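In: whatever this is, show me its structure:
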Amino acid sequence: MNHTRPPASGPAAARGPRTGPPAPRTGPLAHTLRGLATVLVGPDPSPGETAATLVSAAAGTALAVGACLAAGLPAAATAVTGVVALDFFGGAAATSTAAAKRRYHAPGRTLRHHLGFVALHVQPFALALFVPGFDWWTATALYLLALGSAAAVGLAPLPLRPPVAFCATATGSAAALLLLPVPDPLSWLAPVMLVKLLLGHMLPGAARGAAERGAHGTEEGRPGGEA
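Out: Next up, the predicted model:
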């Protein structure tokens, strides 16, 4: 025999059934950490995106500073190199995340915005100012290489941007390593800078590509397209 309970009445019934556990409360520390992650990575980053950014930044900075110390560079040169490495290695991971794509490739963002972001990366000139053996013309060549390559990626049709970005990163890194007189402790600079700015920042990511395909249709959805 089935025994059924009478329907509930009173304040408990007025509130309705509980649909799940109460939302956890976040304290000031959690709120601060979330805000810091948003600044470093992008809006509402996942824990994995934040962790990858922090690991990349910490490991890259340790490698760069260790190379400076092994080469006996002055303290100012080592400190500036460490700050640049923190930004470039951390940014190489951060700019590839979906959180960063939501920030830098949101609706209304144009090529002018993207190139403006690249143009702000004047770190090679700071290194030329402090690091012995890193010449101003080398810094200028690297800066113009990054800016010109970013323009080439941004002007390419959307489906061609990934191969153009990879081509520019690979050939630009090789050219910088083979042709530019860069001190050994800064040999990482050109590849990591181009990875951050071209493969990370300039590529819109899966979300933008999906939006473009949804707006214009896909080959599978067109008459005569692939089955």
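In: could you use CA atoms for every contact and neighbour count after this?
Out: Noted.
In: report the central residue of the protein.
Out: residue 95 (0.9 Å; C-alpha atoms, centre = their mean).
In: grab the nearest non-local neighbour of it.
Out: Nearest residue to residue 95, sequence neighbours excluded (C-alpha to C-alpha, 6 or more residues apart in numbering): residue 200, at 4.6 Å.
In: pull up the gap between the residue nearest to the centre of the chain and residue 214, please.
Out: 24 Å (C-alpha to C-alpha, to the nearest Å).
In: can you check residue 200 too?
Out: From residue 200 to residue 214 the distance is 23 Å (C-alpha to C-alpha).
In: secondary structure class for residue 43?
Out: coil (DSSP: H, G, I helix; E, B strand; the rest coil).
In: mind listing what the nearest residue to it once chain neighbours are set aside touches?
Out: Leaving aside its chain neighbours, residue 43 sits nearest to residue 99 (5.3 Å; criterion: C-alpha to C-alpha, 6+ apart). If you count contacts by C-alpha atoms under 8 Å, 6 or more residues apart in numbering, residue 99 has them with 41-46, 49.
In: one more to put side by side:
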Amino acid sequence: MAGPRSGPAGTWDRIAGPDAGTGENAGSLGLGLAGALLAPGLARGHGRRAAPVLRLLALDLWGGAWCNNTPSAARWYHRPGQGARQHLAFAAGHVHPAVLAWVDAGGPGDRRARLRWAAALYAYLLAATALLTATRARRTRRVLGLATTAGGVLLDRALTPSAAAPWFAPVFFAKLLAGHAAGAALLPADPLAAD
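Out: Coordinates of the predicted model:
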């Protein structure tokens, strides 16, 4: 795999992978822009007044859900030297639930409920990422990548989804957890596992 280019193109290479093709890049950028355009219209409650925030979140998440599940991103994020610490740091940087808790909150009681929602989704993300990065068997990681994505969506539904961004949990967890299923193919073969 070639390394990232220099300049602005290199910044994109560090996001999508240095060998991302036209289709991968078009999907990432196209879905990101679609999310930025559509997110405010999908908002309910207090979310409509936070259109710029919703646009930024959707740009990152909708495009990232595609991007992180492409073969080039899988090769880039699961290359040698990228281990549990790097994956946990990447996940930890996604404080989107806290931002949505602020957007969704109405009164003081509602604010506490939304912060509990944000803390639960964020803690789930970190725990699921730790579990995924500790799993060395290819088949198990593929299954866990998809199962933890579904589990995050179910947790969100059980705790009452964001009114401002009802699309949030499926896209958030698809971006940050499902990509580990794609990256599982790059794990070294385990001769003891029937993968």
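In: care to give me the TM-score?
Out: After superposition, the two chains reach a TM-score of 0.80 (TM-score structural alignment, normalised by the length of structure 2), with 182 aligned residues with a C-alpha RMSD of 2.7 Å.
In: one step back: what is the equivalent residue in structure 2 for the residue nearest to the centre of structure 1?
Out: By TM-score structural alignment, residue 95 of structure 1 lines up with residue 68 in structure 2.
In: cool, residue 128 of structure 1 as well?
Out: For residue 128 of structure 1, the residue aligned by TM-score structural alignment is residue 101.
In: that match and residue 7 of structure 2: what is the separation?
Out: Counting by C-alpha to C-alpha, the gap from residue 101 of structure 2 to residue 7 of structure 2 is 35 Å.
In: greatest separation within the contacts of residue 99 of structure 1: which pair is it?
Out: 43 and 49 (11.1 Å; C-alpha to C-alpha).
In: who's more crowded, these two?
Out: residue 49 (20 against 17; other C-alpha atoms under 10 Å).
In: the more buried one is in contact with residue 97, isn't it?
Out: Yes. Applying C-alpha atoms under 8 Å, one finds residue 49 of structure 1 in contact with residue 97, separated by 6.4 Å.
In: what touches both of these two?
Out: residue 41.
In: any idea how far the helix of greatest length in structure 2 is from the middle of the chain?
Out: The single longest helix within structure 2, with elements called by DSSP state H, is helix 108-134. Mean C-alpha position of helix 108-134 of structure 2 versus that of the full chain (C-alpha atoms, centre = their mean, to the nearest Å) differs by 13 Å.
In: got the buried residues for it?
Out: Buried residues in helix 108-134 of structure 2, counting neighbours by 16 or more other C-alpha atoms under 10 Å, are found at 111, 114-122, 124-126, 128-130, 132-133.
In: please, where are all the helices along structure 2?
Out: Using DSSP H, helices in structure 2 cover 7-16, 22-42, 51-67, 71-77, 84-92, 96-104, 108-134, 138-158, 168-173, 179-183.
In: what sits closest to the aligned partner of residue 66 of structure 1 in structure 2 if chain neighbours are left out?
Out: Superposed on structure 2 with TM-score structural alignment, residue 66 of structure 1 falls opposite residue 41. In space, and not counting its chain neighbours, residue 41 of structure 2 is closest to residue 48: 7.5 Å by C-alpha to C-alpha, 6+ apart.
In: give the contact list for that neighbour.
Out: 40-41, 164.
In: again with residue 108 of structure 1
Out: Residue 108 of structure 1 neighbours (C-alpha under 8 Å, 6+ apart): none.
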